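J.: mind folding the following:
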Amino acid sequence: MKIFKEIESEVQSYARSFPCVFNRAKDEFMWDEEGNRYLDFLAGAGTLNYGHNNDHLKANLMKYIMEDGITHGLDMHTKAKGDFLNTFNEKILKPRDMEYMVQFTGPTGTNAVEAAMKLARNVTGQQNIVTFTNGFHGVSLGALSATGNSHHRDAAGVSLNGIHRMPFDGYLGDGIDTTEYLDKVLSDSSSGINSPAAVLLETVQGEGGVNVASIEWLQNLEKVCRKHGLLLIVDDIQAGCGRTGTFFSFEESGIKPDIITMSKSISGYGLPFAVVLMKPELDQWKPGEHNGTFRGNNLAFVTAKDAIDHYWSDDVFSNEVKAKGEYVKEQLIDIVGQYGEGNFTNKGRGMFQGINCVNGEIAAKITKKAFSKGMIIETSGADDQIVKLFCPLTITQENLEKGIEILRESIKEVCSKEGDIPEEKLYFQD
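T.: Purely as a prediction, here's the structure:
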């Protein structure tokens, strides 16, 4: 640990929660240098939906590397890129009756959001973007302006503008449709809000606290956008690629976003990769108008294609994820019913769920206790009050049940009236 303390920046965060040196990972497990095994319920913050070093994706990647396939190609045409585009179009877009142009941005989610916001402004001629309370879209300046969290916003060093902030679904309480407020201020010439270029949202807010937009709210939001001529941008970077049970998180609502951003698990293997999907009429970029040196990660094209081929050629995987999500929901309902003296609540959708623990102190104790038992799990929310379950979608039912058991035991011990219970040995032993 010495070298990390000596020269790595203080900006590190996850390393503080999991103070050991990891050196191997497979499927839903990680190992540290001492050989201790941990069940991974963080999954690269949603980057590893298909687990660590997935065998179905690894073989072609290794073959491609050994045959000296293109690794870096800027935005030049390569066979790997063409194969990905064909597979994505035939197995993801066409079966869902979706017609989009695909833009390869810099390999991070925040760069995809930057491109989407820039495109919306250029196409409409308007400057401002409507975003929502508790939204998280990245930490580069444009995306950061759309992010609600003050911890991240305060680090900007400059004023953040170009945004109209609106209340997300449920922000003002149950039974209040906040799209009506948006419609009202857009209809009122004296509301102080100029005609925006677009609305940007996550259907499930991850970092903001696992807040779920209802199907009805999403449908109403789309109607407001169409009524006022606003583009609808869905940030599907964390909620997409099957996390909610369908490839795109918004599929069950039937809405048709104008622009979609994706990153994290789109590569399938944890490799850096991001895309912007836009309706054809919106593809008004001039050549090179939004570029980047690393917008052609061909290794990611290889694994992204294989992930779609293996997991999304039919409905089997999607149905498995939905079934696991129902199991998790049932268990969380049971857990919150037993502990927290009625203050805990469960929230989320599919395999994107969590427990609201009232405050960050309790949530931190639970995740620390879980780590002592051999599980990596983190918090989210404005005050880090949500214990967020984010295991690989490919996790076995047996290990999913073990993870829930560890979480249950950790919550029970933290909430025990008998005070601190000594931390026992790791739950998983090789």
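
J.: contacts and neighbour counts: CA atoms only from here.
T.: OK.

J.: which helix of this protein spans the most residues?
T.: Within the chain, and with DSSP state H defining each element, the longest helix by residue count is helix 316-338.

J.: report the buried residues of that one.
T.: Buried residues in helix 316-338, counted by 16 or more other Cα atoms under 10 Å: 317-318, 321-322, 324-325, 327-329, 331-332, 335-336.

J.: tell me which strands and helices that helix is in contact with?
T.: strand 345-349, strand 352-356, helix 397-414 (3 or more Cα pairs under 8 Å, 6 or more residues apart in numbering; DSSP states H and E).

J.: could you identify which of those is most buried?
T.: Stretch with highest mean neighbour count among these: strand 352-356 (a mean of 26; mean count of other Cα atoms under 10 Å).

J.: so residue 290, which state does it fall into?
T.: With DSSP: H, G, I helix; E, B strand; the rest coil as the basis, residue 290 sits in coil.

J.: can you give me the helices for the stretch 151-300 of the chain?
T.: 178-187, 215-228, 298-311 (DSSP state H, counting those that start in this stretch).

J.: this one as well, want them side by side:
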Amino acid sequence: MTKNGLEIIEELESCVRSYVRAFPTVFTKARGYKMWDEDGKEYIDFFSGAGALNYGHNEPNMKKKLVEYILDDGITHSLDMASSAKAEFLEKFNEVILKPRDLDYKVMFPGPTGTNTVESALKLARKVTGRTEIISFTNGFHGMTIGSLSVTGNSMKRSGAGIPLHNTVTMPYDNFVSDELDTLEYLERFLEDNGSGVSIPAAIILETVQGEGGINAARFEWIKKVDEICKRWGILLIIDDVQAGVGRTGTFFSFEPAGIKPDIVCLSKSIGGYGLPLALTLISPELDQWKPGEHNGTFRGNNHAFVTATEALTYWEDPTFEKSIQDKSATITKFLENMIEKYPEMKGHLKGRGFMQGISSDVEGFSEKVAEEAFNRCLIMETAGGHDQVFKLFPPINIDEAGLEKGFELIEESIKEAIKQMNLEKDTVAN
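T.: Predicted coordinates for the structure are as follows:
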């Protein structure tokens, strides 16, 4: 008997696989915010490749440019040699993104993934300052290689390193303990007191909105105060915008509303536009102290991704595009607030901002059940947080209103079904 795709994957792929377990079907086609499986069933994608597909699947203009480039025998692989695709991307990124925001950065291509950009940022911070320690925050997620894991909070992921993770100190994120406790007063006290056991670090690394950690959004005044602390103590500020950047929180960079200019910025995921692997490390010019080849990698120059990333920046040439993201973000917020009010049984709390929002439920297992029911209704949605307590909405930032509304309808149906099952379980226990 011929095996189907899921059976082949179950037999031959490592047990480390995860998303195929949450979304058990074989996908064959995707366009915009929709995906289709091998049975022709249509799904709405509120997952967006965990933030790697901010412009949706197979965006037509990017696809056209990429196909033309390939058919014209454009360079595919060139390490960090010069290519026309790289030069065009750098020029457009500078003109469309950096200059209008009064940002001055050297652009480093550290390798193709988010953890590559974080590793390069940590290495550079230590090189420039001559210090070894890095301060990170509770519930932060920065990648799966050793350096990135050392500044990641999740205990399960950290344990995968198999060795002790050193030279980092974890401090409480905004509102980690309570709304009343100023976590930065706590942090600064450690820096001030030479008996605290915490030395002045090379850098502080943070996500302004923690994706995997539970869609925790730091207040802008908190972010600004972190920046002030860094400047006061001569500490470099690294913003990890791998997931929260490229429009996901309403502005191109997630830190823009806080009015800061980080020393180093980490970008990956959607910077490639089309879902192709690409990562950037943005470095304040005075910190660009690398020796040639001191940090390298075989795939640090993905020309196909340069082509689609350049085309993706065309969206940002039109100021109405950013405004449309913010308008639709408000629609998402209003929907989630309505769900929390309408269905108090889920004991929900609003999380995140922009197109990076969700509901955290105090009912154990509830958010996982909502995500499961959503998939049963052909909506792809993920959970987040240390206990999967948040079901999160990650639709493409260019989704139309009809797509949003259809997704909302399916989410509400899933919430109602999850509540129904929760009540049935209670009745069963009671009897």
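
J.: spatially central residue in the second structure, please.
T.: By Cα atoms, centre = their mean, the mean C-alpha position of the second structure lies nearest to residue 243, the distance being 1.6 Å.

J.: what is the equivalent residue in the first structure for that residue?
T.: Alignment note: residue 243 of the second structure maps to residue 238 in the first structure; criterion TM-score structural alignment.

J.: if you skip the residues just before and after it, what's nearest to that match?
T.: Nearest residue to residue 238 of the first structure, sequence neighbours excluded (Cα to Cα, 6 or more residues apart in numbering): residue 46, at 5.7 Å.

J.: pull the number of nearby residues for the one you found.
T.: Using other Cα atoms under 10 Å, residue 46 of the first structure is surrounded by 26 other residues.

J.: circling back: which residues touch the longest helix of the first structure?
T.: Contacts made with helix 316-338 of the first structure from outside it, assessed by Cα atoms under 8 Å, 6 or more residues apart in numbering, are listed as 242-247, 311-312, 342, 344-346, 349-355, 393, 397, 404, 408.

J.: now stretch 214-234 of the first structure
T.: Stretch 214-234 of the first structure is contacted from outside by 116, 120, 169, 177, 179, 182-183, 186, 196-203, 252-255, 257-261, using Cα under 8 Å, 6+ apart.

J.: where exactly do the strands run in the stretch 1-150 of the second structure?
T.: Counting by DSSP state E, counting those that start in this stretch, the stretch 1-150 of the second structure has these strands, from start to end: 27-31, 34-37, 42-45, 106-108, 134-137.

J.: mind putting those into a markdown table with mean neighbour count?
T.: Below are the strands of the stretch 1-150 of the second structure laid out as a markdown table (neighbours: other Cα atoms under 10 Å):
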| stretch | mean neighbour count |
| --- | --- |
| strand 27-31 | 15 |
| strand 34-37 | 18 |
| strand 42-45 | 22 |
| strand 106-108 | 18 |
| strand 134-137 | 23 |
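
J.: can you put those strands in a markdown table and add distance to residue 20 of the second structure?
T.: Converted to a markdown table, the strands of the stretch 1-150 of the second structure look like this (distance: least, Cα to Cα, whole Å):
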| stretch | distance to residue 20 of the second structure |
| --- | --- |
| strand 27-31 | 10 |
| strand 34-37 | 13 |
| strand 42-45 | 15 |
| strand 106-108 | 33 |
| strand 134-137 | 30 |
